[in-house]
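Peer 1: Would you be able to build a 3D model of this:
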Amino acid sequence: MKISFLCVLIAAIQPFLWALAAKAGGIRSGTRYNNHTPRNTLASLTGWPQRANWAQQNSFEAFPFFAAAVLMAHVAGVAPALIDTWAITFIVARFAYFGCYVADLATVRSLVWFVGVVACARLMLAAA
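Peer 2: Take a look at the predicted model:
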């Protein structure tokens, strides 16, 4: 499997990992999880579990941009090493984003979010 395609798989899985962290954190902090109304349960979280849920939501939002950027770069024949570099950059930024979100480091979180956006934009521009 190409490294960049593996990165797309990792990016697709990240929101589910962050949701699991939010749910587990909520349970540990005393929030009873209700699988009949999971969105209500997640909406009632506070503290770091709430921020993990927000990171999950943002990861779902960021995924299409990243997946499209990787596919565009491959279809356009961009050098695989360049694609892999920017795909790995995106994944590292998204892990850092989650860590910053959970730790409530808002400014740093915004900076690493921007790194992810730049990685996607760079892939799209290389394809152009």
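
Peer 1: make it CA atoms for all contacts and neighbour counts henceforth
Peer 2: Will do.

Peer 1: The chain: helices as residue ranges?
Peer 2: Applying DSSP state H to the chain gives helices spanning 3-28, 38-43, 47-75, 80-102, 106-127.

Peer 1: And for the second one, what's in contact with it?
Peer 2: Helix 38-43 is touched from outside by Ala22, Lys23, Thr31, Arg32, Tyr33, Asn34, Gln50, Asn53, with contacts defined as CA atoms under 8 Å, 6 or more residues apart in numbering.

Peer 1: please give me the structure for this one as well, since I'd like to look at both together:
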Amino acid sequence: MTTPLICLVIVAVMPYIYAGIGVYYRSRLPGGVDNKHPRQQITQLQGPGTRVYAAQQNAWEALAIFTVAMLVVHLRQAPEPQVSLFAELFVAARVTHGFFYIKNWDVFRSLAFATGLVCVISMLWISW
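Peer 2: You can find the predicted model right below:
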């Protein structure tokens, strides 16, 4: 199950990538990055900066459900070719979801979210 595990690592790293992007937007605020009160500083962000942090929170949520799916897939010894396809599609959906979130393309973001959800459900169905 190499490909699904690689996908799990990618999904696990994504919230940290968004956090790094968020630091860029925080650094543009008056006074720069406030590392003593980062959550308070996030409330001062507007536009893309706010959406980056929302994408980060959503990435954490997606990691939880994807991790559960990977655990079920592994324990049930689901067929790797099918699982790999849905895991790769999930990663693609999550990458585009974050991009669409930051760009404020809400309809595309929702479609990317739905695609990722269908991928997780499909992996669980295959494992059934």
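
Peer 1: TM-score for these two?
Peer 2: Between these two chains, after superposing, the TM-score reads 0.93 (TM-score structural alignment, normalised by the length of structure 1); 128 aligned residues with a CA RMSD of 1.4 Å.

Peer 1: From the contacts of helix 38-43 of structure 1, list just the buried residues.
Peer 2: Burial by neighbour count, 16 or more other CA atoms under 10 Å: within the contacts of helix 38-43 of structure 1 this picks out Ala22, Lys23, Thr31, Tyr33, Gln50, Asn53.

Peer 1: any chance of these in a markdown table, plus distance to Val70 of structure 1?
Peer 2: Below are those laid out as a markdown table (distance: CA to CA, whole Å):
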| residue | distance to Val70 of structure 1 |
| --- | --- |
| Ala22 | 28 |
| Lys23 | 31 |
| Thr31 | 39 |
| Tyr33 | 36 |
| Gln50 | 30 |
| Asn53 | 26 |
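
Peer 1: Can you tell me which of the residues you listed is closest to Ile91 of structure 1?
Peer 2: When these are compared for distance to Ile91 of structure 1 (CA to CA), Asn53 wins out at 18.2 Å.

Peer 1: List the contacts of the residue nearest the centre of structure 2.
Peer 2: Nearest to the geometric centre of structure 2 sits Ala59, at 2.9 Å (CA atoms, centre = their mean). Ala59 of structure 2 makes contact with Val11, Met14, Pro15, Arg94, Gly98, according to CA under 8 Å, 6+ apart.

Peer 1: Give me the nearest residue to Phe90 of structure 1, chain neighbours excluded.
Peer 2: Gly116 (4.6 Å; CA to CA, 6 or more residues apart in numbering).

Peer 1: Ok, Ala73 of structure 1 next?
Peer 2: Nearest non-adjacent residue to Ala73 of structure 1 (CA to CA, 6+ apart): Ala127, at 4.7 Å.

Peer 1: For Ala11 of structure 1, give its distance to Phe114 of structure 1.
Peer 2: Distance, Ala11 of structure 1 to Phe114 of structure 1, using CA to CA, to the nearest Å: 16 Å.

Peer 1: When those two are compared, which one has more neighbours?
Peer 2: It is Ala11, of Ala11 of structure 1 and Phe114, that has more neighbours when counted by other CA atoms under 10 Å, with 23 against 15.

Peer 1: returning to what we had before: filter the contacts of Ala59 of structure 2 to the buried ones?
Peer 2: Among the contacts of Ala59 of structure 2, the ones that count as buried by 16+ other CA under 10 Å are Val11, Met14, Pro15, Arg94, Gly98.

Peer 1: roughly how far apart are the first one and His37 of structure 2?
Peer 2: Going back to what we said before, that points to Val11 of structure 2. The span separating Val11 of structure 2 from His37 of structure 2 equals 27 Å under the rule CA to CA.

Peer 1: separation between the residue of structure 2 most remote from its centre and Gln46 of structure 2?
Peer 2: Relative to the centre of structure 2, the most outlying C-alpha is that of Gly31, 29.4 Å out, by CA atoms, centre = their mean. Here Gly31 of structure 2 is placed at a distance of 16 Å from Gln46 of structure 2 (CA to CA).
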